[in-house]
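Colleague: this is a predicted model, with the sequence first.
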Amino acid sequence: MDSYMWVAEELYNIVWKPIGIVPGVMITDYDPSLLGAIKNTYNGTTFMLCTVHVKNNFKKNCFKGFGGSVDKHNSLLQAAGHLIYSEDDESYNKAKNVFLSIAKTSTKAIDIANYLNRYVSNFCGSHQMMMQVDNERYYSHRSFL
């Protein structure tokens, strides 16, 4: 048996099965084996990429085209943080505009904008999902962090 599957099943049997629920959200590194184990064990659980990995992905995909400019890297990471932690559509859109204005100064501006539209908005829009979970009072006992 795959070790991720074993851990997921044991965690379910020890923590979740006795109280009759499954976590509403699991935060992972999106490892395919781990996701498969969670999907097989926790039906209906939403997945989120952890912020450490999101920031690493920003660095990997967005620093290109800025050379070694520490100031640009820091500005871009700060804008990325505002995207990640935005609490509503207005703050998300404002952060996205700041991020794109910085990205436009890169020699890889189109690649960065495509990355933002393809990947980042999928994660960063999750603030609404987390607020919904919290508003339904499931967050504290249904989320597995």
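Modeller: Yes, it's here. Numbering: from 1, shown residues only.
Colleague: please count neighbours and contacts with C-alpha atoms only from this point.
Modeller: Fine.
Colleague: tell me where this protein has strands.
Modeller: 25-28, 46-49, 143-144 (DSSP state E).
Colleague: would you turn the ones you listed into a markdown table with mean neighbour count?
Modeller: As requested, the strands of the chain are exported to a markdown table (neighbours: other Cα atoms under 10 Å):
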| stretch | mean neighbour count |
| --- | --- |
| strand 25-28 | 18 |
| strand 46-49 | 17 |
| strand 143-144 | 16 |
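Colleague: now those in CSV, with distance to I110?
Modeller: Shown next, in CSV, are the strands of the chain (distance: least, Cα to Cα, whole Å):
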stretch, distance to I110
strand 25-28, 29
strand 46-49, 24
strand 143-144, 36
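Colleague: check it against this one:
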Amino acid sequence: MPDVGGDGVRDDVRVAAIASLTPLEELDADPFLVDTRSQHAMCARWAAGNGYVVARELLFYRLRPDHRGLWADVDAGLVDLFVAPNERVLARALTSVPEFSAECERRGVPLATAGLDEPAYDAAMKASVHRRMSMPTAGYDGC
């Protein structure tokens, strides 16, 4: 883990931002869980607010806490901390949040939730998310 300076701020903390891969069919029921861009943006705002940098953006759906994809960057020394937007996202991204938390603790890797306010989705925002998520291979750039 990076050194803590005299002001108590960690220098060069590299964050892995966890987002949940949620089916587009759930857009009306819970748009934030489908909107991976907003999930990653929330993590980036949280990281910047703490003086950290997002080194990896991860996207999972019901991944086992012991899956090597979660830990490869940690093992390689590229990631120091995990952050997710909130517990709901973690619960969707992983098969077991308690097991993942325990594994983070065992490995000495902090796990945080950003806990920032989610965007308020109106019809236009939902339509934008729908377009972006339904056309990723058609060259749509999200604008």
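Modeller: That came through fine. Worth saying up front: this structure is predicted, and the values here are computed from it rather than measured.
Colleague: TM-score of the superposed pair?
Modeller: TM-score for the superposed chains, counting by TM-score structural alignment, normalised by the length of structure 2: 0.27, backed by 60 aligned residues with a Cα RMSD of 3.9 Å.
Colleague: how about the contacts made by the residue lying closest to T51 of structure 1 once chain neighbours are set aside?
Modeller: Take T51 of structure 1 and drop its neighbours on the chain: the residue closest to it by Cα to Cα, 6 or more residues apart in numbering is I84, 7.6 Å away. By Cα atoms under 8 Å, 6 or more residues apart in numbering, the residues touching I84 of structure 1 are 51, 123-124, 127.
Colleague: for those, pick the one with the most neighbours.
Modeller: Neighbour tally across the contacts of I84 of structure 1 (other Cα atoms under 10 Å): the maximum, 25 neighbours, falls on C124.
Colleague: any idea how far the closest residue to that residue other than its chain neighbours is from V7 of structure 1?
Modeller: Leaving aside its sequence neighbours, C124 of structure 1 sits nearest to I84 (Cα to Cα, 6+ apart; 5.0 Å). According to Cα to Cα, to the nearest Å, I84 of structure 1 stands 29 Å off from V7 of structure 1.
Colleague: equivalent analysis for C124 of structure 1, please.
Modeller: C124 of structure 1 is 28 Å from V7 of structure 1, by Cα to Cα.
Colleague: now swap in Y115 of structure 1 and tell me
Modeller: With Cα to Cα as the criterion, Y115 of structure 1 and V7 of structure 1 are 33 Å apart.
Colleague: same question, K96 of structure 1
Modeller: 38 Å.
Colleague: same question, M131 of structure 1
Modeller: With Cα to Cα as the criterion, M131 of structure 1 and V7 of structure 1 are 28 Å apart.
Colleague: do the same with L100 of structure 1
Modeller: Distance from L100 of structure 1 to V7 of structure 1, by Cα to Cα: 41 Å.
Colleague: what is the burial count for V34 of structure 2?
Modeller: V34 of structure 2, neighbours per other Cα under 10 Å, totals 25.
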